[in-house]
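Peer 1: Predicted coordinates and the sequence they were generated for:
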Amino acid sequence: MKNFIHPDFLLEGETAREIYHEFAENQPIIDFHCHLSPQLIAEDHNFDNLGQVWLEGDHYKWRAMRTNGVDEEFCTGSPDFYQKFIKWAETVPHTVGNPLYHWTHLELARYFNIFDLLNPKTADTIYHDASEMLRHKDFSIKSILNKMNVEVIGTTDDPADSLKHHASLKDFHVKVRPTWRPDNLIKTDDPTVFNSYIQKLEKAAGKSINSYADLLSVLDERHAYFDKMGCRASDHGLDRMYWTDDAGIDPEKAFKKLRVGKKLTETETEGYRFALMQELCKLNHKRGWVQQFHLGAMRNNNTRLFKKLGPDTGFDSIGQPQDSFKLSRFLDSLDTNNQLTKTILYNLNPADNETFVTMIGNFQDGSVPGKMQYGAAWWFLDQKVGMEKHLNDLSVLGLLSRFVGMVTDSRSFLSFPRHEYFRRIACNHIGKEVDKGVIPNDKEILKNLVEGISYKNAKEYFGF
């Protein structure tokens, strides 16, 4: 019987199979947005077991386990990783139709050469076989990166981070690049938390921050330091884009109000966030970085479990469609002064697909191919149906051939087969269009298209 994961997995026609195996399969991986730990890379860490590498911090799996009736103790609690893994193995057969089922079996196949389906009957053998491999020196993190043909990793790093682990990796042949993520600066709802973060930033900068002007000066210095350390991109995880045309908005006044522990009004909040985001984007333009906006997550919906477990534990969902007017005005406010750098927009609500694709077209300026990018299908859209809709919408309303491709957006070192998953889905989509006569069966066109979205476009766009 054919293995579930086989050479032509997800490739439905001869054209799809041909273009995948010839043009996509062996391309290196540029994972320009993820949440991997640079410390673990620098230490060349070995994981102790499969439960640890799969279930520690993976809120995708935790959501599925909870839905399957697994007690919270086996997600975030004290049982050992073997016990947690057994509960995950019990859940996996129920994830059929969910990308977790595909990812799980791709990871077993690509890292461990295990092609058995994971279920309660196979769980013990798979756990012990894979765990034994993980403890071997050939399965250290750097070895894993080599095995998966990874060329570049873009981590996610706060402006207050020292980047000492990136510094220790400067001679590692896999480029581990920091990514500037200044989201804590716009989290103003709780002045106590905000001021605690400002103190952390002061310590990193070695300077006091007593005014908005001081803040901008420190951010410019930290931005320059990140640039020196090889950073070429920023990332901003926002619920929405901020904008106001109120000429009376005073970010200096708002900042000082926060510093004395007072809450901002709704109008002051919008004005401060808009003004600061503008300044951050101007820094990105100043140093020629790519800026990424992940828009539309509604976070921490479950108050009881957020108080118990904290953020990023699996209680986020898709938010309302974006305010296209504010998105337009924010981008235009930068473009008006020719300070809009290369930009990638990611949406979480599928209702925003066409809005985002047409929005990037408003600000293409001919300076570079695909200056404005429609980012890869993200988070809840990072699955077969979501990717296919993304590819189709970008094809008909933009230029698919200029797309910079996939990211893992993951905290797991076993997530790199998601690039393979994307490439297979993309080649299947393109192959079916060729078979229908919508795209010509021209080898040069197909080669440029597939190699571009698999690897080459990202390499050129980020200047890696």
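Peer 2: Perfect, I can see it now. Numbering: from 1, shown residues only.

Peer 1: When you work out contacts or count neighbours from here on, use the C-alpha atoms and nothing else.
Peer 2: Fine.

Peer 1: Just to be sure, F293 is in a strand?
Peer 2: Yes. Assessed by DSSP: H, G, I helix; E, B strand; the rest coil, F293 belongs to a strand.

Peer 1: need the contact list for it.
Peer 2: With contacts defined as CA atoms under 8 Å, 6 or more residues apart in numbering, the neighbours of F293 are 235-238, 343-346.

Peer 1: E451: which of the residues you listed is nearest?
Peer 2: Closest approach between the contacts of F293 and E451, by CA to CA: I344, at 19.7 Å.

Peer 1: What about that closest one, how many residues nearby?
Peer 2: Neighbour count for I344, taken as other CA atoms under 10 Å: 21.

Peer 1: Isn't E73 up against P79?
Peer 2: Yes. Counting by CA atoms under 8 Å, E73 does reach P79; the two are 6.8 Å apart.

Peer 1: quick revisit: now the contacts of F293 in a markdown table, please, with extra columns for distance to F416 and secondary structure.
Peer 2: Supplementary listing: the contacts of F293 in a markdown table, determined by distance: CA to CA, whole Å; DSSP: H, G, I helix; E, B strand; the rest coil:
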| residue | distance to F416 | secondary structure |
| --- | --- | --- |
| D235 | 20 | strand |
| H236 | 22 | strand |
| G237 | 22 | strand |
| L238 | 25 | strand |
| T343 | 24 | strand |
| I344 | 21 | strand |
| L345 | 22 | strand |
| Y346 | 20 | strand |
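
Peer 1: before we go on, here's another structure to hold up against the first:
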Amino acid sequence: MQGFQEDLYLDTPLSKHLYATYAKDMPIIDYHCHLVAQEIFENEEFEDLGQMWLAHDHYKWRAMRTFGIDEMYITGEASFEEKFYRFAEILPLLIGNPLYIWCALELKRYFGISEPLGADNAKEMYSRTKQMIRENHMTPQWCMETSNVELVCTTEDPTDDLLYHKKLLGKTKTKVLTAFRPDNAMFCERTGFAAYIQKLGSVSSLPVSTFRGLIDALENRLLYFKELGTTVSDDGIPDFTYVAADAKEVEDIYQKALGNQDLSKHEIDAYRTAFLLAMGRLYHRHGFVMQLHVGTYLDANTTRVAAIGQSTGFDCTDDATKVKSIGFLLDTLTSEGVLPKTILYPLDGTNIENYAVLAAGFCDGDAKAKVQLGAPWWFNDQVYGLERQFAAAGNLYPLSLSVGMLTDSRSFLSYPRHELYRRLLCRFLAQVVERGEYFSGESYLKRIIEDVCYRNVKEYFGF
């Protein structure tokens, strides 16, 4: 059995031609990720492939748990070498899982290794890759430059001082921006909400004793982020139902939340609605793109989250948020004339076509692709999810207007996910041509591929 093949997913002469000629060498703009700016700035050489793969990657952690591997070898105190060996044991068994292809691409692109990794050659692979890390001085910045990454947007809370983003300005080949993520000010039902609001007030030097004061403080921080060049926001929307409420009701709910009082489902939804509307107005006023990540089911395994922490592989997908609720949100902002550019990311893959139709319904002359369907993300950023979006959603919203792929990753080796996307995009386009469904010529195919891979995202975000 052969190892990694360069024709992966490129199964016709046309698909190979399109990928090699137009997609392969386009720069990467990774407009949504969870890399740590401090790690980019400090730029320390990686210890080994175990660290590169397993220090932050909850995809791999989740897979290892399914095989019954002890947590000590996942997020515990075992060395990265030991963790690498345990992951190597299960990798050959991940047939059909995106982790298998991602790892194969990462071994090939960063280490030039084509053969598969498994328990039988794990020690040899470990030594070999560790030597290459030393010889090539592999660091976070090395990974980004090697992958031809032009720009990344990390994700930070409004209270972040962005110290390392400031230190990175003009210092790296890859431009490092941030995204404004105000979720902690939206989750009014959480135990730490009141303490967080006080922190926000302190950082912004503004009173936050009222809901209006809260929004003013967030605007203050939004402008602070904007000073560093960002035009990107991220809002997570789990379990949301649109509930219109007047200013007094919203204020009463806010005061209850500050007092750590229990809130009803109706009150939580009313607050979230008011909050998202207020943020949408701010994004429009200050030229930010509003990215709505819809359908997360956070901290499903509360026991393990309590023991290990959040964002460690215990989040899931959910269908509780109805398309109509997001539609009401967009419609209210539209009726006020303040709908910003918006990208919708439904995590529930069964609803992806409905969101494509919804997005098209709110486009107008203000901007090209003003509201659009985002790349398949998180649990959908694999071959099936990507093909589903190309084939199904593409019938309902022009694929040629897409801002392309993102990594949504904490790993510096995750950029081959852009390569995977580009390969599948070229295969899809070639299939459409070969079925006789497209005959406008190669010059248009070139434009579409280069737009989706690179130009659209630069224009849309104003990078």
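Peer 2: Here it is on my side, so go on. Just so it is clear, the structure is predicted and the values come from calculations on it, not from any experiment.

Peer 1: TM-score them against each other, please.
Peer 2: For these two chains in superposition, a TM-score of 0.96 is obtained (TM-score structural alignment, normalised by the length of the second structure); 462 aligned residues with a CA RMSD of 1.5 Å.

Peer 1: Of the contacts of F293 of the first structure, which pair is most distant in space?
Peer 2: The widest separation within the contacts of F293 of the first structure, taken as CA to CA, falls between L238 and T343 and amounts to 14.5 Å.

Peer 1: more neighbours, those two?
Peer 2: Ranked by neighbour count (other CA under 10 Å), L238 of the first structure and T343 place T343 first, with 27 against 16.

Peer 1: which ones are touching that one?
Peer 2: In this structure, T343 of the first structure makes contact with 290-293, 371-373, judged by CA under 8 Å, 6+ apart.

Peer 1: what's the closest of those residues to H166 of the first structure?
Peer 2: Each of those was scored against H166 of the first structure by CA to CA, and V290 proved nearest at 19.1 Å.

Peer 1: list the contacts for the closest one?
Peer 2: The neighbours of V290 of the first structure, taking CA under 8 Å, 6+ apart as the test, are 232-234, 284, 341-344, 462.

Peer 1: ok so, going back, if you map the contacts of T343 of the first structure onto the second structure, which are still there?
Peer 2: Among those, those whose aligned partners also touch in the second structure, counting by both residues aligned by TM-score structural alignment, their matches' CA atoms under 8 Å, are 290-293, 371-373.

Peer 1: Show me just the buried residues among those residues.
Peer 2: In terms of neighbour count (16 or more other CA atoms under 10 Å), the buried residues within those are 290-293, 371-373.

Peer 1: where along the stretch 151-300 of the first structure do the helices fall?
Peer 2: Assignment of helices within the stretch 151-300 of the first structure using DSSP state H, counting those that start in this stretch yields the ranges 164-168, 191-205, 212-228, 251-259, 266-286.

Peer 1: Turn those into CSV, columns for distance to K443 of the first structure.
Peer 2: Supplementary listing: the helices of the stretch 151-300 of the first structure in CSV, determined by distance: least, CA to CA, whole Å:
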stretch, distance to K443 of the first structure
helix 164-168, 40
helix 191-205, 53
helix 212-228, 39
helix 251-259, 55
helix 266-286, 37
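
Peer 1: could you redo those as CSV and give each row mean neighbour count and distance to Q52 of the first structure?
Peer 2: Conversion of those to CSV gives the following (neighbours: other CA atoms under 10 Å; distance: least, CA to CA, whole Å):
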stretch, mean neighbour count, distance to Q52 of the first structure
helix 164-168, 16, 22
helix 191-205, 17, 30
helix 212-228, 17, 31
helix 251-259, 18, 40
helix 266-286, 19, 37
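
Peer 1: measure the residue lying closest to E252 of the first structure once chain neighbours are set aside to E279 of the first structure for me?
Peer 2: Excluding its sequence neighbours, the residue lying closest to E252 of the first structure (CA to CA, 6 or more residues apart in numbering) is Y212, at 4.9 Å. Distance check for Y212 of the first structure against E279 of the first structure: by CA to CA, to the nearest Å, it reads 11 Å.

Peer 1: try E460 of the first structure
Peer 2: Using CA to CA, E460 of the first structure is found at 26 Å from E279 of the first structure.

Peer 1: What of Y111 of the first structure?
Peer 2: Between Y111 of the first structure and E279 of the first structure the distance, using CA to CA, works out to 43 Å.
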